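A.B. asks: please work out how this folds:
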Amino acid sequence: MPYPTISFFFSAMTITDLTQTFADDPAAARADHPRVSPAALKDAIAGGGELAVLDAREEGAFARAHLLFAVPAPLGRLETVIDRLVPRRNTRIVVTDLAEDLAHAAAGKLLRFGYTDVSVLAGGTRAWQAAGYEVFSGTNVPSKAFGEVIEHELHTPWITAEALRLHQQRGDNVVVVDSRPFSEFQNMSIPGAVDCPGAELVYRIGEIAPDPDTLVVVNCAGRTRSIVGAQTLINAGIPNRVVSLKDGTMAWLLAGYALDHGQTRFAPQPGDAAQATARERAARVAGRAGVRHIDAAQLAAFEQQAHERTLYRFDVRSPEEYAAGHLPGWRSAPGGQLVQATDAYAGTRRARIVLADWDGVRAQTTAAWLAQFSGHEVFLFRADPRAAREAGPEPVRVLRTSAAEAPWIEAASLSALQARGGVTVADVDSSLAFRRGHIPGAWFATPEKAALVLDHAGPVDVIVVTSADGVLAQVVAAALRHASARDVRALLGGNARWQALGLPAEAAPAGSAAAARVLTGDEDAWYSAYAYEDEGRRKAEMHAYLNWEIGLVDQLGRDGDLAVKLVDYRKA
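C.D. replies: Prediction:
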C-alpha cells in the first residue's frame, strides 16, 4: 500500500475568508522592480534589521533549491498566505525565485496589497549560487538543521529500531512516545506507541511514564522531532532515561518492521500533581534560555508598535483547545509544529514573537527552543482566565487585487452540468491531493498557471475552479474570469463540499489518463519518501532523506547565517 504523504503549506486548513481588496493596477504586475544583488542580500541577512525573503515558486520547485532563510510564498497563493507570513506592510521584502521568472509579478502583487518596501533578488537563486553562496534543498530547513545541531552539540542519546524492537519483545519497561500531531500518528505509528505532540511532552510525560525506571523513547517520521522531543524531556530534567528513536519510523521500516495504522492512543491530560511538577520544570527550562515574561501593558505596547516592529502572537495549545476558545486575534501554532516549521508561521526574520501561556508548561518549553535558534525576540504572556475569547478555527485574511468576484456554483449544480456537458473543471489546490482523488474529468494546474486549463476546454464551456475549501478557487476564478473574459465560476465549498455530498471522485495514479491531466507536473509537490509505492524506491528515498538531514550541519557551517545559541542544561 502507498504510505501517506506529508501535507504541505496550509491548503488543508479551514479558512475564514476575511477579504480585503486593493486597487487593481495591472501595470504594477508587469513592471520591473528594484533589484538587490546577492552580496547585498547576504549582508542584509547577516545584519540586524527585520527582513522577509519570499520565494515566489510553488513548494515543489522551491524545495529543490533555495536560500536558507527563504520562505515559500507562491505567486498564485499570495492572496491566502501573505497576511500571516508578513503582517507588517512596511517590512523590507526581497522576492526571489529561480531566475527572476516569477519574482517581478509577485513583487507587483505585493505592492498592490499595500507592501511598500519590495525588491527582487537579481538573478534569483541561480545568481545566489553563482556568487558562491550556499543553496539548500528541502522544506523547513532552519528548523530541521537546528535539530541536527542539537544532536551534534548536545549528544542527544538515541536507540536503534532493532534495539527498541528487542526491548518490546522482551516486555521491558519501555514506552514509545510519538511527538508528531495526532493526524500524522494516525496515518502510521510504531506498534504500541502513544501520541504526544512536541509541546505536550513535558506537560503530559508524568502521566505517560510515572515510573522513573521506564525508558522513554521519542520518535517521529524522520529525525528532527525525535531529537528535539527527546532533548526537551532531558532538558526538563525528568528522572527517566530518555532517548530518541534514531531515524524514526523510517528506520523502523528500513529494518523490515511493520507500522500500525489508524491508532488512537493519545497521552492523557496531567493531573494536578503532574501539572505542578511539569510547570516547575518548564519554568527552569525557559529561564535558562532567557525567555522573558510580559504583562498586559507590555503586550498592548507591542501591539501599538506593530506598524514599525513585526509582532506575531501564537497560541501553542492543541488545535482543538484553540478552537474551543482563544484570545482574539491570536493565531494557532501548536508548539511542536512551531519549532519544527518556524518559517511556515513567521516569514519575517528578527520579529517579536509572543506565546500565550495558559498552563505554565507548553508555551515555556516552546519559547525556550525558539529563543535558541529562531533569531526572533521571544516573549511569554500569561492569559487572564477571565479574558474574552473567540471560538472556532483560525481566521485567515484573504487579500485581493480586484473588487471583481467570480460567481459561485454549488456542487450539485456542477454535477448536473457535467451530466449535460459543456463544463471544464480546473483544480488548483494540490497535485498530491488531485492524484489521490478529484472531481471526475478535472484538470490540475497551479494557481498562477490556471489559464493552461483553457487550452483543454471547449470554446463555450463553463470553467469551474475548485480548491480544498473554495477560498483559493474564488481568488483564481476571479482573476481568470477577468483575464480571459470567459464564464468562470468557483465551486462553493470546494473539494471538501463535493466529497461531503458523496459525489463521485476519481484517482490519478501514475500512467493513467487522469494523471495526464496534471498540467504543471510536481511544481507544487515536495514528495515524502513515504509516498513511493515501490519498496526499493521508497527505501532509497528514505536513505537519501536521512543523509540530507544529517548533512545539514555541514551546510550550516558553510552558510554561516543560522545563529544557534544552544543552552547546555547539563551545566549549572
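A.B. asks: going forward, measure contacts and count neighbours with C-alpha atoms only.
C.D. replies: Fine.
A.B. asks: and the strands in the stretch 151-300 of the chain?
C.D. replies: 158-159, 174-178, 194-195, 215-219, 242-245, 292-294 (DSSP state E, counting those that start in this stretch).
A.B. asks: quick one: contacts of the last one?
C.D. replies: Pointing back at strand 292-294 there. Outside of strand 292-294, the residues within contact range by Cα atoms under 8 Å, 6 or more residues apart in numbering are 378-382.
A.B. asks: give me the nearest residue to residue 44, chain neighbours excluded.
C.D. replies: residue 51 (7.6 Å; Cα to Cα, 6 or more residues apart in numbering).
A.B. asks: number of nearby residues for that neighbour?
C.D. replies: By the criterion of other Cα atoms under 10 Å, residue 51 has 21 neighbours.
A.B. asks: that one and residue 122, how far apart?
C.D. replies: 17 Å (Cα to Cα, to the nearest Å).
A.B. asks: would you convert the strands of the stretch 151-300 of the chain into a markdown table that also reports distance to residue 282 and mean neighbour count?
C.D. replies: Output for the strands of the stretch 151-300 of the chain, formatted as a markdown table (distance: least, Cα to Cα, whole Å; neighbours: other Cα atoms under 10 Å):
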| stretch | distance to residue 282 | mean neighbour count |
| --- | --- | --- |
| strand 158-159 | 23 | 18 |
| strand 174-178 | 19 | 25 |
| strand 194-195 | 20 | 26 |
| strand 215-219 | 18 | 26 |
| strand 242-245 | 17 | 26 |
| strand 292-294 | 13 | 16 |
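A.B. asks: second chain to compare with the first, below:
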Amino acid sequence: MNAARISVREVRAALKDGGEIALIDLREFGRYGEGHPFFAVNIPFSRLEHDAPRLMPRRSVRCVLFGDGEGIAERGAEVLGALGYSDLHIMEGGAPAWAAAGHTLFKGVNLPSKAFGEIVEHDLGTPSLSAEELHAMQEGGRAPLVLDGRSAGEFTKMSIPGARSCPNAELGYRAGQMAPPGAPIVVNCAGRTRSIIGAETLRLAGWDGPVHALRNGTQGWRLAGYGLAYGQDAGSLPPVPPDGIRAARRRAATLISDYGLPVVDMTELRLWDDAAHTIFRFDVRSEAEYRAGHAPGFVHAPGGQLVQATDEKLAVRGARIVLSCDTGLRAVTTAIWLRGMGHDARILEGAPMDEPAPTRETEAPDMRRLRPGTWLDASRGLDYRAAHIEGALWVNRAQLWRERPASKSPITVVGRDAALVAGVVAELKHQGHGDVAALPSGPEDWRAAGLNVVASPDCPSDAECIDHLWFVHDRHDGNLDAARRYLEWEMGLLAQLDADERAALKPLRPR
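C.D. replies: Here you go, the predicted structure:
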C-alpha cells in the first residue's frame, strides 16, 4: 500500500487538531526508549501484526508511522496495509527529522503518565514523606500502613519492609479493610508516579486519615541506605463487605457529579459506530474479579497500571475509552486521571458482569518439528544470551529486514514469544523463503527434547540488542547510580515539555 508522506510540521499540527491519531514508532523497544516524540507509541516492527490490532482496533484510524528514516516505516506500511489499515502516513525523515526540527526526543517509556504524575504532585500539592522520615516513624513505633500501589509481581520482586500490596486502583476500594478509619497511610511504588497517583486516589476516595506518597519509592529507600524485602508474597486482596460496597457506590456517584464525568450504558455503547470511532473497553478491577465475570466485550486492564502505562494499552489519541467495574469507584478514579491526561474516558453504568474470561489452553510444542537445516531463535536478545539451542542463530525481525541474510532451507524459527516468532516467519516468507516453520518454544521444551542448551553472555552484543532498553535498566538490581539518574530523569521531565505537550496534561478539579 502507498502511504502518504507527511512532514514533521504536519504531524505536530495533526496531534492537536482534535481528531483521532496514532503516532507509531516502529523501531525496536530499545531504540524507542533511547529517544522518541512525547506522544509516540511503540509498536515494534518485530511484533507489528500481533500488537497493532490491539492498540489500534479501528482499521480506518489515521496512523502516522516512523522509524529512523531508513525505510522501515515503508515496510511497516506494507504490513499494516495488508491487515486492512487504510489511512496510513509516513513521517518524513523519522525520529532524526523530529529532532532536527527542534523538538525533543524523550528517553524512557510511559512518558505521558510519568510527566502527568509530576504535574499532579505540583498542582494538587500531594503530601509526601522521605525515606528517612518513614524509617524514623517505623523505628519510633509510629509506623503508618505502607501500601504498595504497583502490581503484585512488582511487589514480590522488591518491597518496603512491612508494606502490603494493594495496586493503585484498589486503594480507595480496599483500604477500609486494611486499616482502621483515620489511620495514616503511605503509598509507595518503585519511583514516583504511582506513589503520587496512588496517594491522590486515596484522597479522591475520601480516606479520612493522613495520606502521603513515599518520595522516590523503593529507589529512594535504597538510596537512603535502607534494605528492601525480596520475594514477599503479595497475598490476596481483602474482600469488601456489603457496607463497603455500598459506600463505594455512593462515593462513585459523588465523584461523577463533582467532576462532571460522562457515563454510558450498554444500550448507548452498542449504538456507537465502531467504524467512525476507536473504542477501547477496559475492565479496571482485579484479575480475579474479571475472570469471574465481566461486561461483554471488555478486556482486563487494572486501573492503576492503565494510568501508569497508557501507551501499553492504547495507541490512539482521541479515542473513546469506556471503563467498567462493579461499584463504579475504580472506574471513576481511573477516569479522572485519564481525562486529566487528555483522554476521552467514560464510565460504564448498569452493565451485566456475567461474561466469563476465555479459558487459555496451552499445548507443549512438538519438538519433532525441529528439522535439520537453519535454526533461528527469535527470542529477545537477553533471553537468547541466557539460553538457546546450540547451533541456533539469534534473529530480530528488524535486523533481518535490514540485512536479509542467506539461510539454508529448511528454516525453523524457535523462541519464547510466539508473536516474535511469527514476525520473523512473516519476514522470511516476504523475502522469498518458502520452507519456513514456526516452533514457539523455550529452554524447558528444548531440554526435554534432549537438545543441548547453551548460553552466550556476549552474543548478541549490547549494540545488537535493540529490543532491550539499556537506559538505567539495572536501577532495581542494586545499581544505585542508575537509580539516582532515573529519579533525576523523572523529576526533570516537566522541564523538557513544550507548550503543546504541557497543555495536554491538566489534572481535573471538582466543578
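A.B. asks: now the TM-score, please.
C.D. replies: The TM-score (TM-score structural alignment, normalised by the length of structure 2) is 0.91; 510 aligned residues with a Cα RMSD of 3.0 Å.
A.B. asks: which residues in structure 2 does stretch 50-57 of structure 1 align to?
C.D. replies: Alignment of stretch 50-57 of structure 1 against structure 2: residues 20-27, by TM-score structural alignment.
A.B. asks: first-to-last residue distance for that stretch?
C.D. replies: 22 Å.
A.B. asks: do the same with stretch 206-222 of structure 1
C.D. replies: 25 Å.
A.B. asks: residues contacting it, please?
C.D. replies: Residues contacting stretch 206-222 of structure 1 (Cα under 8 Å, 6+ apart): 159, 173-180, 225-227, 229-230, 239-250, 267-271, 274-275, 278, 546.
A.B. asks: select only the buried ones of these in ChimeraX?
C.D. replies: To isolate the buried subset of those in ChimeraX, counting by 16 or more other Cα atoms under 10 Å, use the following:
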select :159,174,175,176,177,178,179,180,225,226,227,229,230,240,241,242,243,244,245,246,247,248,249,250,267,270,274,275,278,546
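A.B. asks: in the stretch 351-500 of structure 2, what residue spans correspond to helices?
C.D. replies: Counting by DSSP state H, counting those that start in this stretch, the stretch 351-500 of structure 2 has helices at residues 381-386, 397-403, 418-430, 443-448, 480-491, 493-496, 499-503.
A.B. asks: what's the answer for the stretch 151-300 of structure 1, then?
C.D. replies: Using DSSP H, counting those that start in this stretch, helices in the stretch 151-300 of structure 1 cover 161-170, 182-187, 201-208, 224-236, 248-254, 272-288, 296-304.
A.B. asks: cool, the stretch 1-150 of structure 1 as well?
C.D. replies: Counting by DSSP H, counting those that start in this stretch, the helices of the stretch 1-150 of structure 1 are 26-30, 38-46, 59-64, 78-85, 103-113, 124-130, 141-154.
A.B. asks: a markdown table for those helices, including mean neighbour count and distance to residue 193 of structure 1?
C.D. replies: Output for these, formatted as a markdown table (neighbours: other Cα atoms under 10 Å; distance: least, Cα to Cα, whole Å):
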| stretch | mean neighbour count | distance to residue 193 of structure 1 |
| --- | --- | --- |
| helix 26-30 | 14 | 51 |
| helix 38-46 | 16 | 41 |
| helix 59-64 | 21 | 31 |
| helix 78-85 | 21 | 34 |
| helix 103-113 | 24 | 44 |
| helix 124-130 | 20 | 42 |
| helix 141-154 | 21 | 22 |
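A.B. asks: and of the ones you listed, who's closest to residue 536 of structure 1?
C.D. replies: Between residue 536 of structure 1 and the helices of the stretch 1-150 of structure 1, the tightest spacing by Cα to Cα is seen for helix 59-64, at 22.1 Å.
A.B. asks: what helices and strands are in contact with that closest one?
C.D. replies: The helices and strands touching helix 59-64 of structure 1, judged by 3 or more Cα pairs under 8 Å, 6 or more residues apart in numbering; DSSP states H and E, number zero.
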